[in-house]
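Trainee: can you look at this prediction? I've put the sequence above it.
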Amino acid sequence: MSADDGNRLRLFLRESVQPPIAEQQDRLRSRLERAIDPGRLSVVHHPARLPRDGDGETLEWYERVREWASTTEASLSPFFESRSAYDPDVDDVREMVSLPVLWLVVSDGASVRAAYPHVQEAVVPVSSAIAEFESADASSRANDAAD
């Protein structure tokens, strides 16, 4: 996967996290911003849980990621979970989606090309995707210098 292949990236960050987790989010976001062209990255903040029957950008991308996972035989568990839970906003139990503190979607338009974290034989974290983009960026700079 190359940072120059026209893909867009969406970095989803959970709101209201503990300081060490916020620092990790900031570090990974900074690495990603350095590795890709400006304007190719969107950052979306979200709560820890959302109602499954809700709407909005975060849930739309969650559903696209679920579709991608089912077609690529990747597992989103234990990072993304959906279960019945109490929702204080409606004072009732309903299906809620628990989202990770940090997730990345690589897309071409509305189509998901890859999503992190996921499990495919082993855990593939967001940091692995960022390392791929950094490697592609370093190769691109080396090729530019050789020209």
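Mentor: Nice, I can see it.

Trainee: contacts and neighbour counts: CA atoms only from here.
Mentor: OK.

Trainee: touching stretch 116-132 from outside, list them.
Mentor: 1-2, 28, 31-32, 35, 73-77, 79, 102-105 (CA atoms under 8 Å, 6 or more residues apart in numbering).

Trainee: report the central residue of the protein.
Mentor: Geometric centre of the chain, nearest residue: residue 104, 1.8 Å, by CA atoms, centre = their mean.

Trainee: hey, where'd the helices end up in the chain?
Mentor: 19-35, 57-72, 126-146 (DSSP state H).

Trainee: using JSON lines, please lay out those helices together with mean neighbour count.
Mentor: Converted to JSON lines, the helices of the chain look like this (neighbours: other CA atoms under 10 Å):
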{"stretch": "helix 19-35", "mean neighbour count": "15"}
{"stretch": "helix 57-72", "mean neighbour count": "16"}
{"stretch": "helix 126-146", "mean neighbour count": "15"}
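
Trainee: ok, and here's another one to check against it:
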Amino acid sequence: MPVDDGSRFRLFLREDAQSPIADQQARLRARLERAVDPGRLSVTYHPARLPRESRAAPLEWYGRVREWAESSGFSLSPFFESRATYDPEADDVREMVSLPVLWLVLTEGESVRAAYPHVEDAVVPVSSAIDDLESAEAPSRVNDAAD
């Protein structure tokens, strides 16, 4: 994943995740924090589901990611799902969007350049994006260690 100086990373984590999932979130977040300059990374926590009409930031980002995926010919399913279901907060059935436990958005300026997870020919998880970032950083780490 080539990264330009103007790139920013937005990591989204589902709040109240079960212990093994929270551990995975923490491990991937730590790897990302080591691979990216602190000023270029933001972290947002969100619930498992949000009403489609919500103006919450994670749902607005989901809309932007969905546009990116459609224009790139990628799929976000089964990671992001939208369906009519009972919402106990509203005590009614309404369109709800289920968000993944962990997702990453790479932006340049106002444009979404990539989002993970998604499906190209196969699933491309968040960990693959972080692997690519770590590989890109490896030469500079080796040089720093030799100093």
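Mentor: Ah, there it is. Since the structure is predicted, the reported quantities are computational estimates derived from the model, not experimental observations.

Trainee: hang on, the earlier thing: I figured the residue nearest to the centre of the first structure was touching residue 112, is that so?
Mentor: No. Contact status for residue 104 of the first structure versus residue 112: not in contact, 10.4 Å apart, counting by CA atoms under 8 Å.

Trainee: turn the helices of the first structure into CSV, columns for distance to residue 51 of the first structure.
Mentor: Conversion of the helices of the first structure to CSV gives the following (distance: least, CA to CA, whole Å):
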stretch, distance to residue 51 of the first structure
helix 19-35, 23
helix 57-72, 9
helix 126-146, 24
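
Trainee: compare those and give me the one nearest residue 97 of the first structure.
Mentor: Nearest to residue 97 of the first structure, of all the helices of the first structure, is helix 57-72, at 8.6 Å by CA to CA.

Trainee: mean deviation of that closest one from the second structure?
Mentor: Comparison of helix 57-72 of the first structure with the second structure after fitting gives an average deviation of 0.4 Å (mean CA distance after the TM-score superposition for the first structure).

Trainee: list of residues touching that helix?
Mentor: Contacts of helix 57-72 of the first structure (CA under 8 Å, 6+ apart): 12, 44, 46, 50, 52, 75-76, 105, 111-115.

Trainee: got these as CSV, with distance to residue 125 of the first structure columns?
Mentor: Listed next are the contacts of helix 57-72 of the first structure as CSV, based on distance: CA to CA, whole Å:
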residue, distance to residue 125 of the first structure
12, 13
44, 18
46, 19
50, 22
52, 24
75, 12
76, 11
105, 12
111, 20
112, 16
113, 15
114, 12
115, 9
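
Trainee: so where is stretch 36-48 of the second structure in the first structure?
Mentor: Aligned using TM-score structural alignment, stretch 36-48 of the second structure spans residues 36-48 in the first structure.

Trainee: start to end distance for that stretch?
Mentor: Distance between the two ends of stretch 36-48 of the first structure: 27 Å, counting by CA to CA, to the nearest Å.

Trainee: give me the distance from that stretch to the chain's centre.
Mentor: 9 Å (CA atoms, centre = their mean, to the nearest Å).

Trainee: end-to-end on stretch 66-81 of the second structure?
Mentor: For stretch 66-81 of the second structure, the first-to-last residue distance is 11 Å (CA to CA).

Trainee: what does stretch 67-84 of the second structure give?
Mentor: Using CA to CA, the span of stretch 67-84 of the second structure from its first residue to its last is 21 Å.

Trainee: what range in the first structure matches that stretch?
Mentor: So stretch 67-84 of the second structure sits over residues 67-84 in the first structure, by TM-score structural alignment.

Trainee: re earlier: so for the match of stretch 36-48 of the second structure, what gets flagged as buried?
Mentor: 36, 41, 46, 48 (16 or more other CA atoms under 10 Å).

Trainee: tell me which two in those residues are the farthest apart.
Mentor: The widest separation within the buried residues of stretch 36-48 of the first structure, taken as CA to CA, falls between 36 and 48 and amounts to 27.0 Å.

Trainee: report the contact partners of residue 14 of the second structure.
Mentor: 45, 46, 47, 48, 99, 100, 101, 102.

Trainee: for the last one, which non-adjacent residue is spatially closest?
Mentor: Going back to what we said before, that points to residue 102 of the second structure. residue 13 (4.7 Å; CA to CA, 6 or more residues apart in numbering).
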